[in-house]
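J.: dropping a prediction and its sequence here:
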Amino acid sequence: MLGVALVLGSILGVAIGAVLALTRQGGVLENRPVSIILAAVVNVLRSLPFIILLFAIIPFTRLVVGTSIGVAAAIVPLTVMIAPYIGRLVENSLLEVPRGVIEAARSMGATPWQIFTRFMLPEARGSLILAVTIASVGLLDATAMAGTVGAGGIGDLAVSYGYQRYDGFAMLITVITLVIIVQGIQFLGTNVARRYRRR
């Protein structure tokens, strides 16, 4: 559930972030209407708490996967939730690329696509890895609430066994497991990003 939503959300998020960065004022493909509309959509989706989004898009979820219950049904709102979040992080990473790099690419006759793929993405690679790392931790938090639609997961375990059955040990194990997973994701992401930044 976490892996599929992260992959789908990352693909959509990179696309959203790229469009936001490229079409903004002064961007490589400046287009004010596209930039304003997309930014508004992203802001609306990011402003909704996941539990509300989960139920608000049930008709869309049914349309996509044919059901509103289970792991497949949880992946849809998870992807819808994380894609705009990653998009904003990607936008910020791309905006950190020095203007000199972009101007140098333009002076060499690079097309907008070449500027994005051969100059902006490589320059922002370390920052993008950290962005996906941050998003992964946020997505893990959201998957804990996915149990409300029968998706299971560690959050469902905590509620079903730890809270509803008053099992303090099960709750403790769940918390420790989540902490270990988060620390592992953060450690891996930080180290990979550091290696790319050194290059």
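T.: Looks like it came in fine. Since the model is a prediction, treat every value here as computed from it, not as a measurement. Residues are numbered from 1 along each chain as shown.

J.: contacts and neighbour counts: CA atoms only from here.
T.: Will do.

J.: same for the lengthiest helix in the chain, what does it pack against?
T.: Ranked by residue count, the top helix of the chain under DSSP state H comes out as helix 168-198. Using 3 or more Cα pairs under 8 Å, 6 or more residues apart in numbering; DSSP states H and E, the elements in contact with helix 168-198 are helix 121-143, helix 153-157.

J.: figure out which of those helices is closest to Ile37.
T.: Comparison of those against Ile37 by Cα to Cα identifies helix 121-143 as nearest, at 23.1 Å.

J.: what are the buried residues along the closest one?
T.: Buried residues in helix 121-143, counted by 16 or more other Cα atoms under 10 Å: 121-137, 139-143.

J.: below is structure B, check it against A:
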Amino acid sequence: MEWLQGFFADYGVMLAQETWNTILMMLVPTAVAYLVGIPIGVLLLVSAPGGLRPHRVLNAVLGWIVNIGRSIPFVIFIVVLIPATRIVMGTSLGVAGAIFPLAVAAIPFMARMVEQSLAEVDSGLIEAAQSFGANIWQIVMKVYLKESVPSLLRGAAISLITLLGYSAIAGMIGAGGLGDVAVRYGYQRYEVEVMIAAVLICIVLVQIIQSIMNVVVRRVDKRSR
């Protein structure tokens, strides 16, 4: 008990701060990725062959951009984006320096996830909306996006947990967060108990995120009622 009290006295404030930094590196990039990824995902679906407004060139260009973005390992991505990060965020270090590359890396991933979520919407609903004279904008907003909310929320959970792993990589090059704690204390200083504490906090964060999103999905999913 005394050891535990001493541990929290020595590392409690630091672990709390880095946990908050990790949460920021999950929430902010996920929000940005959704804001940008949803329009891209919609365009990918609408412009695809058989979509509401097929456009082969647009679909091919967007598809290539998204695929290229998804194919670059994040550890390379964050290094390549350092000049752009400095311009946009004013720094390439710390939490601020990690948010931009995390968001950029998440956008292609989110765009494909949105496209897949929208593609799962019952085609009968789309045909019904068209028969009532709904235009493309109305179909996208009132049918595709509205009906795919549960799937999009599941995607948000996946995105948050994925970015938790990415934030650990960002921490290795000066972004802070629990990944930085695990490397700096557990690997460089051989303080294994601090590394274990960081890992346990990550596990708890994942469980909390998944549990919250499961509850939210059950509440909004009409099929579960």
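T.: Ah, there it is. Since the model is a prediction, treat every value here as computed from it, not as a measurement.

J.: return the residue of structure 2 aligned against Leu157 of structure 1.
T.: Matched across to structure 2, Leu157 of structure 1 falls on Val181, judged by TM-score structural alignment.

J.: and its match, how far from Gln188 of structure 2?
T.: 10 Å (Cα to Cα, to the nearest Å).

J.: compare these two and say which is more crowded by neighbours.
T.: Counted by other Cα atoms under 10 Å, Val181 of structure 2 and Gln188 do not tie: Val181 has more neighbours, with 24 against 11.

J.: residues contacting the more buried one?
T.: By Cα atoms under 8 Å, 6 or more residues apart in numbering, the residues touching Val181 of structure 2 are Leu15, Glu18, Gly171, Val194, Met195, Ala198.

J.: the last one and Asp180 touch, don't they?
T.: Yep, that's Ala198 of structure 2 we're talking about. No. Using Cα atoms under 8 Å, Ala198 of structure 2 is not in contact with Asp180; the gap is 9.3 Å.

J.: beyond the lengthiest helix in structure 2, next helix or strand please.
T.: Assignment by DSSP H gives helix 2-47 as the longest helix of structure 2. Sequence-wise, the next helix or strand downstream of helix 2-47 of structure 2 (DSSP states H and E) is helix 56-71.

J.: tell me the angle that next one makes with helix 2-47.
T.: 160 degrees (axes from the mean of the first three to the mean of the last three Cα atoms, to 10 degrees).

J.: find the centremost residue of structure 2, please.
T.: Ser159 (3.1 Å; Cα atoms, centre = their mean).

J.: one step back: nearest to Glu91 of structure 1, out of the helices and strands packed on helix 168-198 of structure 1?
T.: Short answer: helix 121-143, nearest of these by Cα to Cα, at 9.4 Å.

J.: any idea how far Leu172 of structure 1 is from the alignment partner in structure 1 of Ala111 of structure 2?
T.: Matched by TM-score structural alignment, Ala111 of structure 2 corresponds to Gly87 in structure 1. Counting by Cα to Cα, the separation of Gly87 of structure 1 from Leu172 of structure 1 is 34 Å.

J.: of these two, who's got more company?
T.: Taking other Cα under 10 Å, Gly87 of structure 1 and Leu172 do not tie; Gly87 has more neighbours (27 against 13).

J.: after superposing, tell me the mean distance of whatever helix or strand the more buried one lives in to structure 2.
T.: Assignment of secondary structure by DSSP H and E places Gly87 of structure 1 within helix 71-95. After superposition onto structure 2, the mean distance of helix 71-95 of structure 1 to its aligned counterpart is 0.7 Å, using mean Cα distance after the TM-score superposition for structure 1.

J.: in structure 1, what residue corresponds to the residue nearest to the centre of structure 2?
T.: Counting by TM-score structural alignment, the partner of Ser159 of structure 2 is Ala135.

J.: ok, now which ones touch its match?
T.: When contacts are counted by Cα under 8 Å, 6+ apart, Ala135 of structure 1 is found next to Ile82, Tyr85, Ile86.

J.: tell me the spacing between the nearest residue to the last one once chain neighbours are set aside and Thr148 of structure 1.
T.: Put plainly, it is Ile86 of structure 1. Excluding the flanking residues, the one nearest Ile86 of structure 1 by Cα to Cα, 6 or more residues apart in numbering is Gly13, at 4.8 Å. Note on Gly13 of structure 1: its distance to Thr148 of structure 1, by Cα to Cα, is 25 Å.

J.: which one of the two has more residues nearby?
T.: Between Gly13 of structure 1 and Thr148, Gly13 has the larger neighbour count (other Cα under 10 Å), namely 26 against 18.

J.: which residues touch the aligned residue in structure 2 for the more buried one?
T.: Under the alignment (TM-score structural alignment), Gly13 of structure 1 maps onto Gly37 of structure 2. Neighbour list for Gly37 of structure 2: Ile107, Pro108, Met110, Ala111, Val114 [criterion: Cα under 8 Å, 6+ apart].
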